[in-house]
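Enquirer: From the sequence below, what's the structure:
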Amino acid sequence: MRALVWHGTQDIRCDTVPDPQIEDDRDAIIRVTACAICGSDLHLYDHFIPAMKKGDIMGHEFMGEVVETGRGVNGALKKGERVVIPFTIICGECDQCKRGFFSVCERSNRNRSMAAKVFGHGTAGLFGYSHLTGGYPGGQAEYVRVPFADRTHIKVPDSLTDEQVLFLGDIFPTGWQAAVQADIQPHDTVAVWGAGPVGQMAVRSAILLGARQVICIDSVPERLDMARAGGAITIDNSVESPVERLNELTGGKGPEKCIDAVGMEAHSPRALEQVYDRVKQAMMLESDRASVLREMIYVCRPAGILSIPGVYGGLIDKVPMGAVMNKGLTIRTGQTHVNRWTDDLLRRIEDGQIDPSFVITHRAGLEQGPELYRTFRDKKDNCIKVVLRP
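Expert: Below is the predicted model:
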């Protein structure tokens, strides 16, 4: 089969690789009908996430048709069914899964001991996201083996197109969880840093959850245009100060809820801060750039909530914990518990409350994937979200 394969930093190729096979009774094989390039994939592309190996298949946002199942799937999936596959692999049986904390499943990460050395405890297995999360081949391919397939799936109706439901596997529930864990109240101002795909979903989720005012901060014109189309007030941080503008929009009090939809590769418009983080990162004195976190902590209203769906992989520097403590801020973060939210989100799509396909700007075949990784990373050609058709 054909798949997008990691060969090193900024080196993704469309290679011919062996077809996946059933390895466990709870496995299924999916023929991929649509997959996407996610902002989180760029952290692998730029090699900021450790434990990648040459030959790893990329991608964690995909869907398709069931073509084969192991005996242990026990009718939970049948050949020919359309499914979206969550990026989090879940057993459905451990203590964390039973509590709905699917992204920290205790059984699905086959390299759990490696993750425990880095994080203190292991977390769930993820598709196409380094050997730290299990080394599972990803979904930017013609076929995928899905472990624990009797639980790791979302069945979708034939009445909805692939593009309407594809993002149930990651960015839609990620934006939704970011908004839900911010505990949005009707009087709240919610500020979202980053108008990429997750930021766009967080903006619309905050509006669906009843926020009084949603503000989105970015510097890319087409992304700001898309956020405004979704109901947000926008701030272009390349020409105006987010802190000053947010205080102006909130009567000097700051937003009650702040969402970091950027993560570890944040760019600061403040030249000295950007140089500081870039140099520290280059010297391996920090792995992640924290400019968005610093700004959120500074501007958030006392007793507010910081919600962090943006991916961080290691260490950050100069985070003002004194401000976090003295302002009484709450921080909530984590990889997405995808299956906790998908029944509700699928209903909202069916009811016409939202069509997540609005975010797609580029469509192509798998062979164009390597080029589109560069286009997406460099924000060229007005690229916001790429969907590939194997």
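Enquirer: When you work out contacts or count neighbours from here on, use the C-alpha atoms and nothing else.
Expert: Fine.
Enquirer: Please enumerate the helices of this protein.
Expert: Along the chain, counting by DSSP state H, helices occupy 39-45, 95-98, 112-119, 162-165, 171-180, 197-208, 221-229, 242-249, 271-282, 291-299, 321-326, 338-350, 369-377.
Enquirer: How about the longest one, which residues are buried there?
Expert: Buried residues in helix 338-350, counted by 16 or more other Cα atoms under 10 Å: 338, 339, 340, 341, 342, 345, 346, 349, 350.
Enquirer: returning to what we had before: pipe the helices of the chain into a markdown table and attach distance to residue 89 per row.
Expert: Shown next, in a markdown table, are the helices of the chain (distance: least, Cα to Cα, whole Å):
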| stretch | distance to residue 89 |
| --- | --- |
| helix 39-45 | 17 |
| helix 95-98 | 10 |
| helix 112-119 | 13 |
| helix 162-165 | 18 |
| helix 171-180 | 15 |
| helix 197-208 | 20 |
| helix 221-229 | 31 |
| helix 242-249 | 37 |
| helix 271-282 | 31 |
| helix 291-299 | 28 |
| helix 321-326 | 33 |
| helix 338-350 | 10 |
| helix 369-377 | 24 |
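Enquirer: Residue 83: which of those is closest?
Expert: Counting by Cα to Cα, residue 83 lies closest to helix 162-165 out of the helices of the chain; the figure is 9.2 Å.
Enquirer: For that closest one, which helices and strands make contact with it?
Expert: strand 28-37, helix 338-350 (3 or more Cα pairs under 8 Å, 6 or more residues apart in numbering; DSSP states H and E).
Enquirer: how about 10 Å then?
Expert: Secondary-structure packing of helix 162-165 (3 or more Cα pairs under 10 Å, 6 or more residues apart in numbering; DSSP states H and E): strand 28-37, strand 62-69, strand 82-85, helix 338-350.
Enquirer: Another for comparison:
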Amino acid sequence: MIKLPDEISDDQAIAMSDIFPTGYFGADAAEIKDGDSVAVFGCGAVGLFAIVSAKLLGAGRVFAIDSKQDRLDKARELGAEVINYEREDPVETLKRLTGGIGTDRAIDAVGIDAQHAHHGEAAESGDIQTQEQEARSNAPDTNTSGDLWQPGDGPSQALQWAVEGLAKAGTLSIIGVYPPQFRAFPIGAAMNKNLTLHMGNCPHRKYIPKLIELTLANKVDPAKILTQSHKMPDALQAFEAFDRRENGWIKVELLPQT
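Expert: Down below sits the predicted model:
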């Protein structure tokens, strides 16, 4: 338990309890130094906080990779250069934007729910058959209902792109969740590029005091990531809209009745 100062709003506290520390952990694990270029794969709430945190740690350029335009728009608001993998190949784009070198650091904020590209250059160059086999192996029972949650159809896609898009001797931070049975990782490519890997679950207690300091100093406002606010009786409908990844539903706040 951590006592929050009265100056921390409820909206800020919501983000500080989990998604902000996780994003900061991902940026910290990426070993970001002043001026580094950083690729963040996945622009959900955790990925957005990874972008914020990379900037706080001194990153010179941050590239945000996703396919959802609302998430990319939010990433751009936070100062990232955005790449829609349904429109352009993220690896080729990262290399082009870094003079053919690749980024210094990469953060996988997606995990097992990664999607492969369905359109454009990235779709043409992807190994869709292998990705589909991985999906069947790692999520054989989906328990889906209508248009609600669907598992990712490219479980290792973010990892593949991250490793390919990194510069030699770069660092890959993995905070996206993978199940114990997941075994697909491009170890050969990572080893031959002398990459450093850091991954794991966030030790929230370690980071929250630092994030409180940054918030009180007006270096960051965690509440900016919240995109929806609904009353508790609307919780079911809110969860369903979030599950469908409807436009604008990135992080949802549920308000208790007063």
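Enquirer: Which single one of the buried residues of helix 338-350 of the first structure is nearest to residue 12 of the first structure?
Expert: Among these, and counting by Cα to Cα, the member closest to residue 12 of the first structure is residue 338, at 26.8 Å.
Enquirer: what do we get in the second structure for that closest one?
Expert: With TM-score structural alignment defining the correspondence, residue 338 of the first structure maps onto residue 204 in the second structure.
Enquirer: Distance-wise, check its match relative to residue 17 of the second structure.
Expert: 8 Å (Cα to Cα, to the nearest Å).
Enquirer: Equivalent analysis for residue 141 of the second structure, please.
Expert: For residue 141 of the second structure relative to residue 17 of the second structure (Cα to Cα), the value is 31 Å.
Enquirer: Same drill for those two, tell me which one is more crowded.
Expert: residue 17 (14 against 9; other Cα atoms under 10 Å).
Enquirer: Identify the residue of the first structure aligned to the more buried one.
Expert: Using TM-score structural alignment, residue 17 of the second structure pairs with residue 169 in the first structure.
Enquirer: pretty sure that match is touching residue 154, no?
Expert: Yes: Residue 169 of the first structure is in contact with residue 154 according to Cα atoms under 10 Å; the separation is 8.1 Å.
Enquirer: what's around the residue lying closest to residue 185 of the first structure once chain neighbours are set aside, how many residues?
Expert: Closest residue in space to residue 185 of the first structure, ignoring its immediate chain neighbours: residue 211 at 6.2 Å, by Cα to Cα, 6 or more residues apart in numbering. Neighbours of residue 211 of the first structure under the rule other Cα under 10 Å: 20.
Enquirer: What's residue 211 of the first structure aligned with over in the second structure?
Expert: In the second structure, residue 211 of the first structure lines up with residue 59, judged by TM-score structural alignment.
Enquirer: Equivalent analysis for residue 250 of the first structure, please.
Expert: Match for residue 250 of the first structure (TM-score structural alignment): residue 98.
Enquirer: how near is that match to residue 60 of the second structure?
Expert: The gap separating residue 98 of the second structure from residue 60 of the second structure is 12 Å, by Cα to Cα.
Enquirer: what's the overlap in contacts for those two?
Expert: When contacts are counted by Cα atoms under 10 Å, 6 or more residues apart in numbering, the set common to residue 98 of the second structure and residue 60 consists of residue 37.
Enquirer: picking up where we left off before, the match of residue 250 of the first structure: how many residues sit nearby?
Expert: When neighbours are defined as other Cα under 10 Å, residue 98 of the second structure has 16 of them.
Enquirer: separation between it and residue 6 of the second structure?
Expert: 44 Å.
Enquirer: Residue 170 of the second structure too?
Expert: Taking Cα to Cα as the measure, residue 170 of the second structure falls 41 Å from residue 6 of the second structure.
Enquirer: between these two, who's got more neighbours?
Expert: Using other Cα under 10 Å as the criterion, residue 170 of the second structure and residue 6 rank with residue 170 on top: 22 against 7.
Enquirer: nearest spatial neighbour of the alignment partner in the first structure of that one, skipping sequence neighbours?
Expert: In the first structure, the residue paired with residue 170 of the second structure is residue 304, using TM-score structural alignment. If the residues on either side of it in the chain are set aside, residue 304 of the first structure comes closest to residue 256, at 4.8 Å by Cα to Cα, 6+ apart.
Enquirer: these two touch, right, the one you found and residue 307?
Expert: No: using Cα under 10 Å, residue 256 of the first structure is not in contact with residue 307, being 11.1 Å away.
Enquirer: Identify the contacts common to these two.
Expert: Shared contacts of residue 256 of the first structure and residue 307 (Cα under 10 Å, 6+ apart): 182, 183.
Enquirer: OK, contacts around residue 102 of the second structure?
Expert: Each residue near residue 102 of the second structure by Cα under 10 Å, 6+ apart is listed here: 37-39, 91-96, 162-168, 170.
Enquirer: Which of these are buried? Put it as a PyMOL command.
Expert: One line in PyMOL is enough to select the buried members of the contacts of residue 102 of the second structure, burial here meaning 16+ other Cα under 10 Å:
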select buried, resi 37+38+39+91+92+93+94+95+162+163+164+165+166+167+168+170
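Enquirer: Output the longest strand belonging to the second structure.
Expert: With secondary structure taken from DSSP state E, the second structure has its longest strand at strand 166-174.
Enquirer: Average offset of it relative to the first structure?
Expert: Strand 166-174 of the second structure, aligned to the first structure and superposed, deviates on average by 0.9 Å (mean Cα distance after the TM-score superposition for the first structure).
Enquirer: and that strand, what other elements does it pack with?
Expert: The elements that strand 166-174 of the second structure packs onto, with contact taken as 3+ Cα pairs under 10 Å, 6+ apart, are helix 19-29, strand 37-41, helix 90-97, strand 103-108, helix 157-165, helix 187-192, strand 196-199.
Enquirer: quick check: angle from the longest one to strand 103-108?
Expert: Read that as helix 19-29 of the second structure. On the basis of axes from the mean of the first three to the mean of the last three Cα atoms, to 10 degrees, helix 19-29 of the second structure is oriented at 140 degrees to strand 103-108.
Enquirer: My read is that residue 241 of the first structure contacts residue 234, right?
Expert: No: if you go by Cα under 10 Å, residue 241 of the first structure and residue 234 don't touch, sitting 11.9 Å apart.
Enquirer: Tell me the residues that contact both of those two, please.
Expert: By Cα under 10 Å, 6+ apart, the residues touching both residue 241 of the first structure and residue 234 are residue 217.
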